[in-house]
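Undergrad: Please find the sequence and the predicted model below.
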Amino acid sequence: MKDSFAEKLLNYIIETSNNNITITDAEGIILQSNPEHWSVYGLKADEYKGKSVYQLEREEILTPSISAMVLREKKPVQILQHTQTGKVIMTKGYPLFDDDGTIVRVVSYAQDQTEIRRLQEQYEQLERKLQGYQTEVEELRRKEGIHFRSKEMQQIANTIHRVAESDATVLFLGESGVGKSMFAHELHNRSQRSEEPFIEVNCSTIPENLFESEMFGYEAGSFTGATKKGKQGLIEQAHNGTLFLDEIGELPLSMQVKLLKVLQEKKFMRIGGKKEQHIDFRLVTATNQNLEEMVEKGKFRLDLFYRLNVIPLHIPPLRERKDEIPFLINHYIDLINAKYKTAKKLHAATYESLIAYKWPGNVRELENLMERLILTTEGTTIYPNDLPPSINCHPISKTKETKLQRETTIQFEELKHLDLNSAIEKVEEHMILRAAQTCKTTYEMAELLGISQPSVVRKLKKYKGVRHHQRTK
C-alpha cells in the first residue's frame, strides 16, 4: 500500500512540476515523465511511455538522448538538444546508483530555451548593427573634421595633421568653449590609434578623494565600499588608445606625482593591487589656465609641466577670429535645422547682432544659442527680440517689425509687373543692398548670401551704380 501511494505521489509531482522531468530505468526505458513535455519532440502524450531512449535517439527524435549519454558515461551530463520541431532544449541528466554502484535509474530535467536563444540572437544582431552605426558615425566625424576659416585655425589644424601620426604629447591651451576637446578628438581620429579607445577625463569634475580610484582603479575588497569584482581605472581603459585630460590645471598635486610616474615608467598599479601593469597610451591634455604661473606659485609641478608642454597649441578665442563668426553661425544653423527638421533663418538685424557680439563662451556658447533659438522661436524667422538681452544690440519694436514685413511684401508685389529676368534682378538687388547695410565687410556679405567675395564686389558696383543713376535723374 505504501509503495502504491509513493508511486502515485511521485507521478503527481512529476506531472505537476514546472520542470520537465523524465525517469528511465537502467536499460533506457522511459518509466515516467511530464506528458506535455514530449510535444516539443513531436510526440503525443501517450507515445513516450515504455519507449527506449536508444530507439528515440536512432529515430532522431532525441538528438542526442541525455539519458543514453548518462547510461554510457555513468556520470551527470548537461547538453543542448535541437529537436525536429525546431526547438532548443537545455537538458541535464543524473544517474541514480544502488548500494553496489550499479545504475538503476536516470533522472533528467529539460527546459525549453528556444525563446531565450531567439532573444539572444536578436540582441546579438542589434549589437552588431549598433557597432556598424558607431563605425559609420566615427567615419562621418572623421570626414567632417574641424570647421574653421581663419589663418590661425588653419595653422593649428595643419600642426595637428603633422603630429597626429606620432605619439608626442599635445597640450591645448585656450579659454573655455574654444574647441579644445574637438581638436583632441581630431588628433585622435587622425592618429594610428584611431580604432582604439578615446578616454576623456575632466579633471575638474572628479572629487580629490576619489581621483586615485577613478584614474587607477582598484582590486576587489581593497577598501570599504569597493565592488566585489574591483574596477578598471580610466588610465587602464585608455590602453592602446588616447587619454585626454581636460582641465589638467585642476589635477591635485598628489595625482600629478603619480601621473608623472606613469608617463615615465609606462606602468601603473591599481589600489590594493600587488603587481604593476604595463600601459601604452597617448596623452593629450588641455587647460584654460596659465600653467607657467601655476608652476611659479607651487600649484603645478615643473617636471610634469615639461612632460606636458611638448607641443603646446594655443586656440584663440572666437572674438579674435571675427572672420569665423559668420561661417560658424551659418554652419550651426544648417546643422541644427537638419537635426530637428526645421527651416529657421536669421533676420538681417539678428545676424548683425550675433556678429557684433563678443562671445565670451566662444564656440560652445554660439552652438548652444543657435540650438536654443531654433527650438524656442515661433515662425520661420529669428528676430533680434528673440536674442538674450546681452546679445540684442538692435532691438526691433513690434511696429518696426511689422513695417519690415510689410516692406518685404510690397517689394514682392512689385514683381508681378516684371518679366522673369527683371524680377530675379530686382530680388538680387534688394538682397545685395540689404546685406551691404547689415555686414561690415564684403567677406561677411559673401558668407551671408552664400556667394563668392568677388561676386559680391561685382554686384555691389552694379547695383550701387543703378541707385546713384536713379537719384541723379
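TA: Received, thanks. Residues are numbered from 1 along each chain as shown.

Undergrad: From here on, just use CA atoms for contacts and neighbour counts.
TA: Noted.

Undergrad: Count the residues that sit near C203.
TA: Neighbourhood size, C203 [other CA atoms under 10 Å]: 19.

Undergrad: Would you mind confirming that it makes contact with D246?
TA: Yes - C203 lies in contact with D246 (CA atoms under 8 Å); the separation is 6.1 Å.

Undergrad: anything in contact with each of the two?
TA: Common contacts of C203 and D246 (CA atoms under 8 Å, 6 or more residues apart in numbering): none found.

Undergrad: Now do the residue most central in space within the chain against Y123, distance only.
TA: With distances taken as CA atoms, centre = their mean, the residue of the chain nearest its centroid is Q134 (7.5 Å). Between Q134 and Y123 the distance is 16 Å, computed by CA to CA, to the nearest Å.

Undergrad: adding another structure so you can compare the two:
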Amino acid sequence: MYEKVNCEDIFQFTNISIVVIDPKGCISHINRNATILLNLNIDAHLDKELASVLSFLKRPLSDFFSNKKQIRGYQVQGPQSQLVLDVNPVFKQEKFAGAVCMFQQLENIEKSAQKTDSFKIINRQLERIIDSSSDGIWVCDGKGEVISLNKASEALNGIKCDKVIGRNVQDLLDNKVFDQSVTTQVLESGNRETIMQYIAKTKKFLLSTGTPAFDENGDIALIVVNERDITELNTLRKEYEQSQKIREKYKEELSELALLELQNNPIIAESPGMRSILQMSLKLAHLGASNILILGESGTGKSMLSKMIHKNSSRRKNPFVEINCAALPESLLEVELFGYEKGAFSGANSKGKVGLFEMAHGGTLFLDEIGDMPLLLQAKLLKYLDNHEIRRVGGTDVFHVECSVIAATNQDLHELVKQKLFREDLYYRLNSFILKIPPLRERTSDISGLIRFYLEKFNTKYNCNKKINSQTMQYLLQYAFPGNVRELKSIVENVVVMDERSNVDEFVRGSLGGNEPAYSNLLLAGADSHDFNLSNALQKVEKALLIRTKKEFTTTREMARHLGISQPSVVRKLKQYNIA
C-alpha cells in the first residue's frame, strides 16, 4: 500500500513559494520553495512578523491589512530577483483568520507569457509599429541600459541593434557614439528632457526627447527616447524662408496691383502719405472692416474716401447711405437714422418710415461730421455698434441690421471728449481703424494731378478746351488751399465756366487775388513787414484768418468746420482777439 498525498505534501511541493500569516501578520507556515526564494528559516522566523523579516513587504502588507482585500500581481524586489506577490485573505465563520502570501519570480512569469500565441502576436505588432516610425526610438530600463531601438535609430546613429542592446548609455557616451545623452539627463532629473545631439558618425543633428515611465513605487522603470533628424527640419526652414521671399515678391506685386486699383478710383494720390492712406483703405475694404473713423480738415475728401472703401468691399452691391450729422436738428436726425413707427408723432406718415440704418442693411452707412452728433443719439449709436440692433422712434420692435459704419469728422474728438461734448466710450468704439487724410497744403505733389484731373473733367462736361501753363501751375502749387480739394475743384470749375479765354492763367491769378498766393496776401495783410517776431506774426495771421472767415460765414460752427478746428476753439479765439 502506498501512502496518500496529503495537504501538507501539496503545500510543501508546489512550485509557488507560500508564506502563511496570522491575523497579526506573523508567520505561521512556510513552504520549502519560500525558504529558498526568500532566504527564510523555519526555526528562526516562525511566529515573527513577516513585514519585519522581509522589509520590502511593508508597503503591500500595510495596504492589505488596511482593507483586508486581495492583492494580485504586486511587483517587489526580492532578495535574489524581481518577484510578483499575490495576497489572499482567509476568513473562517466570517472572521479574518490570516492570509496566504504567494511569490513567483517575474522572470519565470515573463518566460511563460512569451510562449503564448497572443503575446507573440502583440510583440510582433509592436515591433512593426516601432520599426515603421520615421523617427528614431530607443527604449532603456531604469538603470539606463538599452532594451531596444528601431531601424530609424540605427540609420540616424550609424549603429547596429545587436551591438548596443544590453549596454548602458553611459558606456555609449564614453565611446562617443553621441556627444550627449538625453537618457542620463532623465535619470538625473526624473522628468521629460529634450536636447540637441550631434552624431559624428552620420554627421547628423538630432532633436532627442526622453520620456520616463514609472512603476508602482514611483521609480523610473523605462525611458522612451524619441529622436528626429534636424537636417529635415533645416530643409523645411530653408523652404519656409524661400516661401517667405516668394510671399514678399507677391506682396510687392499685389502692392503694384493695389496702386493700379487706386488709379481707377477718383482720388488722386501722388504723395507718399496719401498713397499710404489709400492702400490702408483698400486693405480695410477687402477685409470687410467696420467702425472706421476718417479724420481730416473740411474739403479733404472724407466722403469720397468712404465711397471708395464701400466700392472696393464685399458690400459694394448693397446700398451706400450717407448723412451729415451737422445738417439736421437732433429730433430730425434721430428720425432719419432710426426711422419711426406710424403715429409716432403728429404729422408723421401714417405708414411710418424706414431709417437710414435699415436702408443701409448689407451695405455701408457713412456718418459725416460725427463730432456734431447730439449726446442722446451718440448713446443710441453706441448701442447699435454693440449689438447691431435698432428700435424705431415710437416703436417697441427691435430690428437686427448688419451694415458697415464709417464715421468722419474735421474736429478733434479727443478734445471734445475732454469737454464732455462727445462720449468717451463711443470715441473708443469708433476708432477701431483710423484714417487721417492730410490737408492739401501738406501733399503739394497731389495738386498738379488734381488740377489736371478736374480740368479734363470740366472741359469735357462743359465742352471746353481750357489750359493752364507751367507758370500758373507753379503759382497754384504755392497756394495754401485752406478749403483743400473742395476749394481746388471749385476754382478749376469756376475758371473753366466763367472765363471766356482759352488760356485761363490770368483768370486764375485774378480769382485768387493777384500775382501772389492767397496765403502770402493774408500774411502781408496781417503782419508788419518789419516785424520778424514769429509769435507776433503768427498771432496776426491767425487774427486775419478769423476776420476773413467771419465775413464769409455767419455761425461759429460753420467757421470751425472751415478752419478745421473745434467750435469752442473758434469762440475762444474770437474772444481772445476781441473780434465782435
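TA: Here it is on my side, so go on. In this text the structure is predicted, and so the values were computed from the model without any measurement.

Undergrad: And the TM-score between them?
TA: The TM-score (TM-score structural alignment, normalised by the length of the first structure) is 0.52; 256 aligned residues with a CA RMSD of 1.9 Å.

Undergrad: Stretch 315-326 of the second structure maps to which residues in the first structure?
TA: Alignment of stretch 315-326 of the second structure against the first structure: residues 193-204, by TM-score structural alignment.

Undergrad: no no, stretch 416-427 of the second structure
TA: Mapping stretch 416-427 of the second structure onto the first structure (TM-score structural alignment) gives residues 294-305.

Undergrad: Could you do stretch 480-496 of the second structure as well?
TA: With TM-score structural alignment as the criterion, stretch 480-496 of the second structure aligns to 358-374.

Undergrad: Between its first and last residues, what's the separation in the match of stretch 416-427 of the second structure?
TA: Start-to-end span of stretch 294-305 of the first structure (CA to CA) is 10 Å.

Undergrad: Stretch 20-33 of the first structure too?
TA: First-to-last distance for stretch 20-33 of the first structure - CA to CA - comes to 7 Å.

Undergrad: Buried ones in stretch 290-301 of the first structure, by neighbour count?
TA: For stretch 290-301 of the first structure, burial by neighbour count (16 or more other CA atoms under 10 Å) applies to L291, K299, F300, R301.

Undergrad: how much space between D25 of the first structure and V257 of the first structure?
TA: 72 Å.

Undergrad: what about these two, which has more around it?
TA: Legend: neighbour count by other CA under 10 Å for D25 of the first structure and V257, higher for D25 (19 against 13).

Undergrad: quick one on the thing from earlier: now do the same for the residue nearest to the centre of the first structure: its match in the second structure.
TA: Aligned by TM-score structural alignment, Q134 of the first structure pairs with nothing in the second structure.

Undergrad: how much space is there between Q134 of the first structure and E144 of the first structure?
TA: In this view, Q134 of the first structure and E144 of the first structure are 15 Å apart by CA to CA.

Undergrad: same deal with H430 of the first structure?
TA: If you go by CA to CA, the gap between H430 of the first structure and E144 of the first structure works out to 34 Å.

Undergrad: more neighbours, those two?
TA: A count of neighbours by other CA under 10 Å puts H430 above the other of H430 of the first structure and E144, at 15 against 10.

Undergrad: In the second structure, which residue range corresponds to the helix or strand where the more buried one lies?
TA: Per DSSP states H and E, H430 of the first structure falls inside helix 420-438. Across the second structure, nothing matches helix 420-438 of the first structure (TM-score structural alignment).

Undergrad: which helices and strands does that helix pack with?
TA: Here helix 420-438 of the first structure touches helix 348-356, helix 442-449, helix 453-471, going by 3 or more CA pairs under 8 Å, 6 or more residues apart in numbering; DSSP states H and E.

Undergrad: Including distance to L140 of the first structure, could the ones you listed go into TSV?
TA: Shown next, in TSV, are those (distance: least, CA to CA, whole Å):
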stretch	distance to L140 of the first structure
helix 348-356	29
helix 442-449	24
helix 453-471	29
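
Undergrad: Can you lay out these as a markdown table showing mean neighbour count and distance to Q154 of the first structure?
TA: Formatted as a markdown table, these follow (neighbours: other CA atoms under 10 Å; distance: least, CA to CA, whole Å):
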| stretch | mean neighbour count | distance to Q154 of the first structure |
| --- | --- | --- |
| helix 348-356 | 21 | 21 |
| helix 442-449 | 20 | 17 |
| helix 453-471 | 13 | 19 |
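
Undergrad: circling back to that earlier point, pull out the buried residues from the helix holding H430 of the first structure.
TA: So helix 420-438 of the first structure, judged by 16+ other CA under 10 Å, has buried residues A423, K426, E429, I432, L433, A435, A436, T438.

Undergrad: Please apply the same query to stretch 90-97 of the first structure.
TA: M90, T91, K92, G93, Y94, P95, L96.

Undergrad: Filter these down to just the ones in strands.
TA: Under the assignment DSSP state E, the buried residues of stretch 90-97 of the first structure contribute M90, T91, K92, G93, Y94, P95, L96 to strands.

Undergrad: How about the third one, nearest residue that isn't a chain neighbour?
TA: For K92 of the first structure, the nearest residue in space outside its immediate sequence neighbours is Q78; the separation is 4.3 Å by CA to CA, 6 or more residues apart in numbering.

Undergrad: Quick check: the one you found is in a helix.
TA: No - Q78 of the first structure is assigned strand when assessed by DSSP: H, G, I helix; E, B strand; the rest coil, not a helix.
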